[in-house]
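1. task: produce atomic coordinates for the following.
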Amino acid sequence: MNNNKILIVDDEQDLRETITELLIHNNYNVKGAANGHEALKILDEWIPDLIISDIMMPIMDGYVFHEIVKETKILNQIPFIFLTAKNNSDEVEKCTLMGVDHFLSKPFKIDDLIKIIEVKIERFLKIKNGNSNPNFSNNKYFSHEVNTPLHGILGSIELLIKHKENFKENEINMFYDSIKTSGIRLNRTLKNSILYDNLNNDKLDFINDSYTEILNEFLKVKKKITEIDETQLERIQFDIDESDIKIKEEYLHFILFELLDNALKFSKMEEKIIVSGKKYNSEFYELTIQDYGIGFNETQLKEINAYQQFDRDKREQQGLGLGLFMSKTFMKKTSGVFSIISQKNVGTTVKLFFPLHISQTDIPVQ
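-> Below you'll find the model as predicted:
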């Protein structure tokens, strides 16, 4: 007996009831709603294995409903299928850019719908029942951070393959931008997961004679961030003195990128991020990153750990929650000091103290 649960959301009562009857005939447990608002009431008490939703509906349309579902912690892994109007390229394009799991144009064959449902539910249940990797299985955000950009990439490619001739040049370029953005996000997720796994299993090298010039590395990171999102260019203000510090380039790059990205992500677009760096004394270099964003409270500061994110159920966030924890760990492993001062809704200041690299020419002759 098939006990998989499906929620149908469509304001066309006849269509909704027809789909419901056909799915019940195929042994699915089905509930229906006339719009997104009604559907959310059902989801308060009943969690399905898959959601099928129309787009144009009164009170709350499918776009808003989808957004709320994906921002709700206990719902955001549920496969979501949109029913779109036939040959409506605007709807199809928007669905793809939103990272919708699948979309089906009306009218459709019930056999096609059943096949899609079977594939999506099977994949969802595998994720729901856990991952065999012990490091990743404990991270409830990992599958979301992999699947969301992956859907964006595959969905865009599928559309371009099947319907490229129906899109204008600017629309095709939007798909290319979507593929690139999703690819960058997926690449970061996988790289950070592998880096954490290697760190956790003592596979990383922390040789004390490695050193990196900090201003040069900061400029590389700033360029990388603004290439991803050029709107961030004017937000980063910096005054950093050149200096060689004792840390491998890979680890410094990670620290700078994660801390800058967090500062930008958790503060308003009109707010500046202030970065300053100078020699603290003859042994250490001090780098300060200051933002005026949402900040942390005292309890949250004490709970910074791997795969830890705060208020994700209230605020959609990208990432695995590894940045702060791994930055602290890299600083400790390289004999540096990591300090963070924060106040909720006021901002955060991170201070990093890196050991200076002293070359032979810097050593005074006795």
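
2. CA only for contacts and neighbour counts going forward, please
-> Noted.

3. would you agree S327 is in contact with F257?
-> No: assessed by C-alpha atoms under 8 Å, S327 is found out of contact with F257, at 9.9 Å.

4. quick check, central residue of this protein?
-> Q318 (2.3 Å; C-alpha atoms, centre = their mean).

5. could you find the closest non-adjacent residue to that one?
-> Using C-alpha to C-alpha, 6 or more residues apart in numbering and skipping the chain neighbours, the partner closest in space to Q318 is E145 (7.0 Å).

6. residues contacting that neighbour?
-> For E145, the contacting residues are L186, T189, Q318, G319, L320, by C-alpha atoms under 8 Å, 6 or more residues apart in numbering.

7. alongside the first, I'd like the structure of this one:
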Amino acid sequence: MAHRILVVEDDAHMREGIQDILETHGYEVWTAGDGAEGLQTLETLVPDLILSDIAMPTMDGYAFYEAVRRNPRWALVPFIFLTARGERADIRQGKRLGVDDYLTKPFDTEDLLAAVEARLKRMAEVRAATEAEKEALRKAILDALPHELRTPLTYIKGYTSLLLQDTALMTPEILHEALEAIRSGSDRIGSLVEDFVFLVTLDAGEVAATVKAAHETVDLRPILRTLVTDYQQRAAARQVTIELDLSSPLPFVEAYPPYIANALGRLLDNAIKFSKRDGGRVTIRAWAERGEVHVAIEDTGIGLPATEIPKIFERFYQVDRARMEQQGVGLGLPIALGIVEAH
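-> You can find the predicted model right below:
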């Protein structure tokens, strides 16, 4: 299928000449006499590339470009400015706006075709990379999500059926065990749902907006002490010790306490989860350096290959899930990073 190109040029002779060159080389070409007419044309098709003059009546190229980029349907379409102006100020203005390329008239056929082919090739590469990322994300979700839903649901359904059938014959201990398993399973599903909802608020900018509107001067020490208390039981179940080092004086920071506690809690939970059972240790240290407060959470876990470290903040990414059972779907660290970035 031929690539579709929209040419926006107020000079009829120039517009027709560009159209002839492109059509001769197999492109499907649509034309418009100025930016306003170009926007009307875009309502009926989404081209693979736009070539636009700058100095045009009614709506010039700059205004046309900005209107194109404001519309999500056209925001990623490659855009090349065509202009008779050779001044650096005009070129800088185009680049400042983010235009993909800039051709100064007069240009020959080879220059035009080279610019068009280069932008179309680059867009094809970007689309291929995006599709590969989407496929990798889809696979990661399919690897993790069914397990994270099926396992707790199995507990809930199994123990519910047991309670419905044999309650009268159960000892209080067995009844308590069944109810605890049901609660654990529902908590696990609830936590998963909460993570997905929080991820949406991150992407929508709501977390950053909340931080901007509700941040306050915060002492991190009470937050860290509370986290250690909250996670002691979970750590003890794995015979993991939590050590908190607040020996260095800490200045106050500007933050939104619930979100900072959320991020630090996710890091602490991750450290406990991957520490060695029966004797593992998690150490939390906080210190000030060059006007900044640093918090480090270290564990005695299995470690990571150096090649995996750049990937650990990717959504749904987990290291060798097939070999290591890991509760969760790989959202804890990405959410923690998103909270920190929102600050």
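
8. TM-score of the superposition?
-> Superposed pair, TM-score by TM-score structural alignment, normalised by the length of structure 2: 0.53. Supporting alignment: 199 aligned residues with a C-alpha RMSD of 2.5 Å.

9. from the contacts of E145 of structure 1, which land in helices?
-> Mapping the contacts of E145 of structure 1 onto helices (DSSP state H) picks out L186, T189.

10. let me have the contacts of E145 of structure 1 in CSV, adding distance to S210 of structure 1 as columns.
-> Formatted as CSV, these follow (distance: C-alpha to C-alpha, whole Å):
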residue, distance to S210 of structure 1
L186, 29
T189, 26
Q318, 32
G319, 29
L320, 28
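
11. need the counterpart of the residue nearest to Q318 of structure 1 in structure 2.
-> Matched by TM-score structural alignment, E145 of structure 1 corresponds to E148 in structure 2.

12. for N187 of structure 1, same thing?
-> Match for N187 of structure 1 (TM-score structural alignment): G190.

13. and its match, how far from D230 of structure 2?
-> 18 Å (C-alpha to C-alpha, to the nearest Å).

14. which SSE is D197 of structure 1 in?
-> Using DSSP states H and E, D197 of structure 1 falls within helix 169-200.

15. do the same with K95 of structure 2
-> Per DSSP H and E: helix 88-97 holds K95 of structure 2.

16. starting at the chain centroid, how far to that helix?
-> 30 Å (C-alpha atoms, centre = their mean, to the nearest Å).

17. where in structure 1 does it fall?
-> Going by TM-score structural alignment: helix 88-97 of structure 2 matches no residues.

18. ok, now stretch 224-231 of structure 2?
-> Using TM-score structural alignment, stretch 224-231 of structure 2 pairs with 218-225 in structure 1.

19. circling back: which strands and helices lie in contact with the helix holding D197 of structure 1?
-> With contacts taken as 3 or more C-alpha pairs under 8 Å, 6 or more residues apart in numbering; DSSP states H and E, helix 169-200 of structure 1 sits against helix 142-163.

20. in the helix it packs on, what's buried?
-> 142-146, 148-157, 159-160 (16 or more other C-alpha atoms under 10 Å).

21. that helix against structure 2, how far on average?
-> Its matched residues in structure 2 lie on average 2.2 Å from helix 142-163 of structure 1 after superposition (mean C-alpha distance after the TM-score superposition for structure 1).

22. quick one: residues contacting G277 of structure 1.
-> D239, I240, D241, Y285, E286, L287, T288.

23. I should have written Q309 of structure 1 there, sorry.
-> Counting by C-alpha under 8 Å, 6+ apart, Q309 of structure 1 has contacts L320, G321.

24. and it, what's its match in structure 2?
-> Taking TM-score structural alignment, Q309 of structure 1 has Q318 as its aligned residue in structure 2.

25. same check, this time on E286 of structure 1
-> Aligned partner of E286 of structure 1 by TM-score structural alignment: H294.

26. and that match, that's in a strand?
-> Yes: applying DSSP: H, G, I helix; E, B strand; the rest coil, one finds H294 of structure 2 inside a strand.

27. on that earlier part again, how much space between the residue nearest to Q318 of structure 1 and L301 of structure 1?
-> 24 Å.

28. D209 of structure 1 too?
-> D209 of structure 1 sits 32 Å away from L301 of structure 1, going by C-alpha to C-alpha.

29. so which of the contacts of G277 of structure 1 wins on neighbours?
-> Y285 (24 neighbours; other C-alpha atoms under 10 Å).

30. once you drop chain neighbours, what's closest to it?
-> K279 (4.2 Å).

31. for the one you found, what are its contacts?
-> D241, S243, Y285, E286.

32. now distance to I340 of structure 1 too, for those, in a markdown table please.
-> Rendered in a markdown table, the data for the contacts of K279 of structure 1 read as follows (distance: C-alpha to C-alpha, whole Å):
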| residue | distance to I340 of structure 1 |
| --- | --- |
| D241 | 21 |
| S243 | 22 |
| Y285 | 16 |
| E286 | 13 |
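
33. I am finished for the moment; much appreciated.
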